[in-house]
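Student: coordinates for the following, if possible.
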Amino acid sequence: MSTSSWLASDGPSPDRQDRISDNVPEKRHLRVGFVALSDAAPLVVAKRLELGHEHGLTLELSREASWAAIRDKLLTGELDAAHSLYGLVYGVQLGIGGPREDMAVLMVLNRNGQAVTVTPSLADALAETGDLREALASLGRKPVFAQTFPTGTHAMFMNYWFAAQGIDPLRDIASIVIPPAHMVAAMEEGGLDGFCCGEPWHAVAQARGLGRTVAVSSDIWPNHPEKVLASRRDFVTRYPKTAQALVRTLLSACRWLGMPGHRAEAAGWLAEPAWVGAPRDLIAARLLGDFGRLSGRHALLPVSFFDGGAANYPHPSDGMWFVSQYRRWGMVGDDAVVHAAQMAAEVNQTDLFAAAASAEAVPVVSAATGEVLCDGRRWDAASAVDLTAYIDGFAIRSR
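Tutor: Prediction:
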């Protein structure tokens, strides 16, 4: 279905009873940050189709150079909201490595869609030995891997992936921070053995012969939460109607991305220099779930933006998983674990999301299901989690 026909037929109807005149946003012009990644697609779609206008909003998108820039501009108020790493929100909430601020997760923008890429020589060694630990030992030095933000999804997933294979990421790996769009250049310069970030930079590295994808994030944690729509919590309290209008806008964008043919169209937009600035075919391939001949323990799940609304609910238990990993790696103390459930309930704006989803006729899928991660351990978000016992069950962890 073309964009114009969706706007004409499947888009929101003009005879809705909840017109914007009944619920005018307190703030009409919003500056929303993003980093150049394929999973910024909901923001790009929302802007290209001006989906905010129906809800009384005008979005100004601001491309930021790094996740640190996203954090800093959220904290200073230069950004009202942002496409953000899930773990960035919780890192700021806990004050890990920087200022502490009360933060909010308004909705999940996508699930899955990240990867681990290594140099071709290391990929060959891994294929030959079938054992990551042995392949890394062949380097004859401590391996150097890059991630994008110390408390971010990529750092936690890479740590988890290494530990699942008997490698202590704190002792056996040298970890450095590089913005996603700079990963390929870092591989070309040398001295980097691998990296974990979002697409399309894995596809670009592989197309240029600089790296080879050896794992995707859904193989580490199937249907894991990834980027979120984030803000400071005072944005929600000061502008509740605006916050709901913003969630409604992004839900509309996510729903659009879930319709047949629309991801291919969005790939063309993302390829433009203002957004991601990478070749369209490389963006499209992995946006559509084409991983070539890569195989994994779990199904190689493509990035999910909507999935009937199931992708977007901000489950507090997802936030608790990040807290568990921060404690596992010695980034926070036991007090953060004790208060993790309460903190996650305050950060993740479930009532706001439910109200926005209901207004958009999007199912509110609040019942989370458990998943088995790459080490065979189950994270069961559907039941009460004894977080201390969960953390203590890891053989490799900070003591």
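Student: for the rest of this, base every contact and every neighbour count on C-alpha atoms.
Tutor: Noted.
Student: now do the SS call for the residue lying closest to L30 once chain neighbours are set aside.
Tutor: Spatial nearest neighbour of L30, excluding adjacent residues (C-alpha to C-alpha, 6 or more residues apart in numbering): L59 at 5.1 Å. Using DSSP: H, G, I helix; E, B strand; the rest coil, the secondary structure recorded for L59 is strand.
Student: OK, contacts around L59?
Tutor: Residues in contact with L59 (C-alpha atoms under 8 Å, 6 or more residues apart in numbering) are 29-32, 47, 50, 52.
Student: buried members of these into PyMOL, please.
Tutor: In PyMOL, a selection of the buried entries from the contacts of L59 looks like this (16 or more other C-alpha atoms under 10 Å):
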select buried, resi 30+32+47+52
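Student: I figured M156 hits Q325, correct?
Tutor: Yes: under the criterion of C-alpha atoms under 8 Å, M156 makes contact with Q325 at 6.8 Å.
Student: for the chain, longest helix please?
Tutor: Ranked by residue count, the top helix of the chain under DSSP state H comes out as helix 240-257.
Student: helices or strands up against that helix?
Tutor: helix 41-48, strand 103-108, helix 233-238, helix 262-270, helix 350-359 (3 or more C-alpha pairs under 8 Å, 6 or more residues apart in numbering; DSSP states H and E).
Student: if we use 10 Å, what do you get?
Tutor: strand 29-35, helix 41-48, strand 58-64, strand 103-108, strand 227-232, helix 233-238, helix 262-270, helix 350-359 (3 or more C-alpha pairs under 10 Å, 6 or more residues apart in numbering; DSSP states H and E).
Student: quick check: angle from the first one to helix 240-257?
Tutor: When you say that, I think you mean strand 29-35. On the basis of axes from the mean of the first three to the mean of the last three C-alpha atoms, to 10 degrees, strand 29-35 is oriented at 50 degrees to helix 240-257.
Student: any idea how far the residue nearest to L30 is from H29?
Tutor: 6 Å (C-alpha to C-alpha, to the nearest Å).
Student: could you name every residue contacting both of the two?
Tutor: G52 (C-alpha atoms under 10 Å, 6 or more residues apart in numbering).
Student: looking at it, S304 is touching R111, isn't it?
Tutor: Yes: the pair S304 / R111 is scored as a contact, 5.1 Å apart, by C-alpha atoms under 10 Å.
Student: now do the shared contacts for those two.
Tutor: Contacts common to S304 and R111, judged by C-alpha under 10 Å, 6+ apart, are 39, 223-226, 310-312.
Student: where do the strands sit along the stretch 101-250 of the chain?
Tutor: For the stretch 101-250 of the chain, strands defined by DSSP state E, counting those that start in this stretch occupy the ranges 103-108, 114-118, 144-147, 174-177, 194-198, 212-216, 227-232.
Student: burial count for V108?
Tutor: 31 (other C-alpha atoms under 10 Å).
Student: hmm, H315 and it touching each other?
Tutor: Yes: V108 lies in contact with H315 (C-alpha under 10 Å); the separation is 8.8 Å.
Student: let's see this one next to it:
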Amino acid sequence: MSLIKENILLLPSDPVRIGFIPLIDCAPFVIAKEKGFFAHEGVDVVLSKEASWASIRDKVAFNVLDGAHMLASMPIAATLGIGTIKKAMQTSFTVSHNGNGITIGNALYDELQHYSDSSADIRSGAALKKLIDSRDHQAVPLRFAIVYPYSSHNYQLRDWLSRVGIDPDKDVQITVVPPVKMLDALKSGEIDGYCVGEPWNSLAVEQGVGHMLVTGYEIWGSTPEKVFGVSSVWAEQNEPVHLAIIRALEKACAWVDESANQPELLSILSHPDYLNSTVEQLVYGFSAIKPKGQFDWPMEAYQRFSGSEINKPLPSYALWIMAQMHRWQQLEEVPSLNDVAEQVYRKDLYYKALGLDMDDDDSWRLSSGIEPNWLEAVSSGDVRLHSEGILKGFNE
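Tutor: Purely as a prediction, here's the structure:
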């Protein structure tokens, strides 16, 4: 499919195969293709709709795809060999911040009413803690879904639960469900709640089958959600093409964030080749259109796609994600956290692609005195993410 009307002459090159998951935050990849941003950079891109994050990971690892729309934590997990074969991956471009939420089904919400004095008790998880404490230990645990074990969704859900004393590994059951199947799983009672990106939280509210409790922004502040990820070998062997793709995505992200473009954006995304949804189902992920339903998103919680503070890959976030992996028993030790963060989150290539002078800011680096204890310091709560997100750093 192509909505481009004019013919654009491409530079001679093999097609670049980029995978995506049909979520709202695949928008920059779709727009870069449909509005000709890839073509204007001389790159012939073929987009491939994929069914799961595991498929994305494996196809990039085995060179079936050249790159992909990825969870921000995925290049780190692959590089460290967590949950998969060890394959060096990297990102030089952050596609989006924010967009996640935690939603529960009506049955659980109604039950929580008996354990709360206000809606704040339900949204904070305090009522859920009381409910769990009151249940028979032989009862089937409450079931929450996430999109992938090595994702912000998993870590944000676990963080939210743990803040009120709920043990995510003992008190509830956490399972993986593809985003597009979560709403049906909630309707059928297969799961009691989930942490997922939009539009699946707002759609649950609109369809009257669930209640959204909290956004990812309210848990972690503004943090990277999706990135453009590639294998490190591919990036090294195809640097001119790689840098051209970064430039095209930067232009596409700015186009996506422009409110005047959003009617056309929703029309393009709704096509069967992409999200295969109605325009009405897609309005929730974009701040220019006020969402319906009982839960109004804080403006800061919407997905953000453009600006150097959004698109620049942040090694500091790689440090934070590795600490979350350690906190939840996915990662033991790393020889050099600083080295891994710098090798995976390549802000040097971001600057090179855009023709900018590289900044000398290395304040993200952990000092030699702090680095050996960093993972444990985060796990124990001695180091926390700033309430406004990774752009503000950490609190000790």
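Student: returning to that earlier point: distance check, the residue nearest to L30 of the first structure against V44 of the first structure.
Tutor: Counting by C-alpha to C-alpha - L59 of the first structure and V44 of the first structure are separated by 10 Å.
Student: any common contacting residues for those two?
Tutor: By C-alpha under 10 Å, 6+ apart, the residues touching both L59 of the first structure and V44 are E50.
Student: contacts only, for the spatially most central residue of the second structure.
Tutor: Using C-alpha atoms, centre = their mean, the residue of the second structure that lies closest to the mean C-alpha position is E225, 2.8 Å off. Residues near E225 of the second structure by C-alpha under 10 Å, 6+ apart: 25, 70-73, 94-100, 151-153, 197, 216, 303-304.
Student: and it, what's its match in the first structure?
Tutor: Counting by TM-score structural alignment, E225 of the second structure lines up with E226 in the first structure.
Student: for that match, give its distance to D318 of the first structure.
Tutor: 10 Å.
Student: shared neighbours, the two?
Tutor: 86-87.
Student: my read: V283 of the second structure touches E264, true?
Tutor: No: V283 of the second structure is beyond contact range of E264, at 11.7 Å (criterion: C-alpha under 10 Å).
Student: the two: which has the busier surroundings?
Tutor: V283 (21 against 11).
Student: from E206 of the second structure, how far out is the more buried one?
Tutor: 12 Å.
Student: follow-up on the earlier one: next, format the strands of the stretch 101-250 of the first structure as a markdown table and append distance to L288 of the first structure.
Tutor: Output for these, formatted as a markdown table (distance: least, C-alpha to C-alpha, whole Å):
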| stretch | distance to L288 of the first structure |
| --- | --- |
| strand 103-108 | 19 |
| strand 114-118 | 13 |
| strand 144-147 | 24 |
| strand 174-177 | 28 |
| strand 194-198 | 14 |
| strand 212-216 | 14 |
| strand 227-232 | 18 |
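Student: out of those, the one nearest Q165 of the first structure is which?
Tutor: Each of these has some distance to Q165 of the first structure by C-alpha to C-alpha; the shortest is strand 212-216, at 12.7 Å.
Student: from the contact counts, what lies against that closest one?
Tutor: So strand 212-216 of the first structure, by 3+ C-alpha pairs under 10 Å, 6+ apart, packs with strand 114-118, helix 120-129, strand 194-198, helix 201-207.
Student: run the chain-centre distance for stretch 19-30 of the second structure.
Tutor: Relative to its parent chain, stretch 19-30 of the second structure has a centroid offset of 11 Å by C-alpha atoms, centre = their mean, to the nearest Å.
Student: quick one, what contacts the spatially closest residue to P225 of the first structure that is not a sequence neighbour?
Tutor: Spatially, and ignoring its direct neighbours in sequence, P225 of the first structure is nearest to R111 (4.7 Å; C-alpha to C-alpha, 6+ apart). Applying C-alpha under 10 Å, 6+ apart to R111 of the first structure gives the contacts 39, 217-218, 222-228, 301-307, 310-312.
Student: now do the same for R111 of the first structure: its match in the second structure.
Tutor: Checking TM-score structural alignment: R111 of the first structure goes with H97.
Student: how close does that match get to L71 of the second structure?
Tutor: H97 of the second structure sits 11 Å away from L71 of the second structure, going by C-alpha to C-alpha.
Student: same check on L337 of the second structure?
Tutor: 20 Å.
Student: between these two, which has more neighbouring residues?
Tutor: Each of L337 of the second structure and L71 has its neighbours counted (other C-alpha under 10 Å); L71 has more, 27 against 21.
Student: now the equivalent of that one over in the first structure, nearest residue through space, not along the chain?
Tutor: Aligned by TM-score structural alignment, L71 of the second structure pairs with L85 of the first structure. Once flanking residues are discounted, L85 of the first structure sits nearest to K227: 4.8 Å by C-alpha to C-alpha, 6+ apart.
Student: thought the one you found was touching D39?
Tutor: Yes: using C-alpha under 10 Å, K227 of the first structure is in contact with D39, at 7.4 Å.
Student: who touches both of those two?
Tutor: Common neighbours of K227 of the first structure and D39 (C-alpha under 10 Å, 6+ apart) are 83, 109-113, 198, 305.
Student: how about JSON lines for the residues you listed, with distance to E188 of the first structure added?
Tutor: Formatted as JSON lines, these follow (distance: C-alpha to C-alpha, whole Å):
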{"residue": "H83", "distance to E188 of the first structure": "28"}
{"residue": "L109", "distance to E188 of the first structure": "31"}
{"residue": "N110", "distance to E188 of the first structure": "29"}
{"residue": "R111", "distance to E188 of the first structure": "29"}
{"residue": "N112", "distance to E188 of the first structure": "26"}
{"residue": "G113", "distance to E188 of the first structure": "23"}
{"residue": "G198", "distance to E188 of the first structure": "18"}
{"residue": "F305", "distance to E188 of the first structure": "31"}
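Student: just checking, E54 of the first structure touches R28?
Tutor: No: at 11.4 Å, E54 of the first structure does not count as touching R28 under the criterion of C-alpha under 10 Å.
Student: mutual contacts of these two, please.
Tutor: In contact with both E54 of the first structure and R28: A245, using C-alpha under 10 Å, 6+ apart.
Student: just the strands in the stretch 251-396 of the second structure please.
Tutor: 384-385, 394-395.
Student: out of those strands, nearest to A54 of the second structure?
Tutor: A54 of the second structure sits nearest to strand 384-385 of all those, at 27.5 Å, using C-alpha to C-alpha.
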